[in-house]
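**Q** Fold the following.
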Amino acid sequence: MNEPDDEWCGELFVSVAADGCAGIGSAWFNKEQLREFATALTAFPLSADNPVRLDGSLGGNDQTPPQTTIDLTLEPFDVRGAVRVTAKLESTVWQNADRELPKTVSTRFQVLTRKVVVQ
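**A** The predicted model follows:
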């Protein structure tokens, strides 16, 4: 694991396993991005028009787009509040994707939810 540039950001690791499809990815986020993502997850039900998304990318320049290493999308699945999660993870490419052969995992699964009232 790499050390953060400052006290306001850190590397988030995501692992996923669903029906024989599994992978691990990581990306750097600042604290505010993660707070906004966590707050958006508390909505019940989630908005069909505005899915909750966390996207972590690195690198990129005028000739090369950034590499997305974590892409999570959570959206409504049914009228009872179940959530569909789409997870796309990719290993980091440091120099050349053709030589490094990045590993990619993409899967979708359902999460059963219920509204929790905190008093």
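**Q** CA atoms for contacts and neighbours, from now on please.
**A** Noted.
**Q** which other helices and strands contact the lengthiest helix in the chain?
**A** Longest helix in the chain by number of residues, with DSSP state H as the criterion: helix 31-41. Other elements packing on helix 31-41 under the criterion 3 or more CA pairs under 8 Å, 6 or more residues apart in numbering; DSSP states H and E are strand 52-58.
**Q** compare with the first, here's sequence two:
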Amino acid sequence: MKDDGLRLAFEPDDDGTGKLHASVRSQGFSGQGSAWFGTEQLERFASALAAFPLAEEARTGLAGGYWRNDRLEQIHLAISAYQVDAAGHIGVRVRVATTVSPSERPQSQHMTEVELQTTYHELECFSRELREHLAGEREDAFLRADAWT
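**A** Next comes the predicted model:
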């Protein structure tokens, strides 16, 4: 679908961190989520997305949410990218989820997890947009899905 993709918007704080907001849509599934990340971590991830072949940091990806004792206990936003085949098709796995407080049942968490199908070209454009967004040069960054299947 032509509107399928991932939109990211970063709200920086004064301490070198900020809240990354994500909205994703793929083949009728959609969701929104956000989590806190360091600005430098996001800049490294954006650069890793532009590498050919994809850098390890892109494949490992980002994951943020509630941490406890140096362990990510509740994921609210996760993004990773990986090569799918020898033709250069790329999968971008995106997971967004609501927060669940300790007094709520874990099963009450709402989540969407999708694979966006895209290409190195689209990923490179997204990487550039994300770096420009982090530098304050654009409103957000958008990765267009490219249905190559």
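**Q** what TM-score do we get after superposing?
**A** For these two chains in superposition, a TM-score of 0.77 is obtained (TM-score structural alignment, normalised by the length of the first structure); 112 aligned residues with a CA RMSD of 2.9 Å.
**Q** so what corresponds to G25 of the first structure in the second structure?
**A** Taking TM-score structural alignment as the criterion, the aligned counterpart of G25 of the first structure in the second structure is G33.
**Q** element containing that match, please.
**A** Per DSSP states H and E: G33 of the second structure is located in strand 29-38.
**Q** nearest spatial neighbour of I24 of the first structure, skipping sequence neighbours?
**A** Setting aside the residues directly before and after it, I24 of the first structure is nearest to S15 in space (CA to CA, 6 or more residues apart in numbering), at 4.3 Å.
**Q** my read is that neighbour is in a strand, agree?
**A** Yes: under DSSP: H, G, I helix; E, B strand; the rest coil, S15 of the first structure sits within a strand.
**Q** check contacts around it.
**A** Residues in contact with S15 of the first structure (CA atoms under 8 Å, 6 or more residues apart in numbering) are 22-25.
**Q** Make a PyMOL selection of the buried ones in the residues you listed.
**A** Applying 16 or more other CA atoms under 10 Å to the contacts of S15 of the first structure leaves a buried subset, and the PyMOL line that selects it is:
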select buried, resi 23+24+25
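**Q** of the contacts of S15 of the first structure, which stay in contact in the second structure?
**A** Checked against the second structure using both residues aligned by TM-score structural alignment, their matches' CA atoms under 8 Å, the contacts of S15 of the first structure keep these contacts: 22-25.
**Q** nearest to D78 of the first structure, of those?
**A** Distances from D78 of the first structure to these, taken as CA to CA, are shortest for A22 (24.7 Å).
**Q** Contacts only, for the closest one.
**A** A22 of the first structure makes contact with 15-16, 105 under the criterion CA under 8 Å, 6+ apart.
**Q** Go again with 7 Å.
**A** A22 of the first structure sits next to 16, 105 when contact means CA atoms under 7 Å, 6 or more residues apart in numbering.
**Q** what about whatever residue of the second structure lines up with P51 of the first structure, distance to S47 of the second structure?
**A** Aligned counterpart of P51 of the first structure in the second structure: R59 (TM-score structural alignment). Using CA to CA, to the nearest Å, we find R59 of the second structure at a distance of 12 Å from S47 of the second structure.
**Q** what do these two both touch?
**A** Listed as contacting both R59 of the second structure and S47 by CA under 7 Å, 6+ apart is no residue at all.
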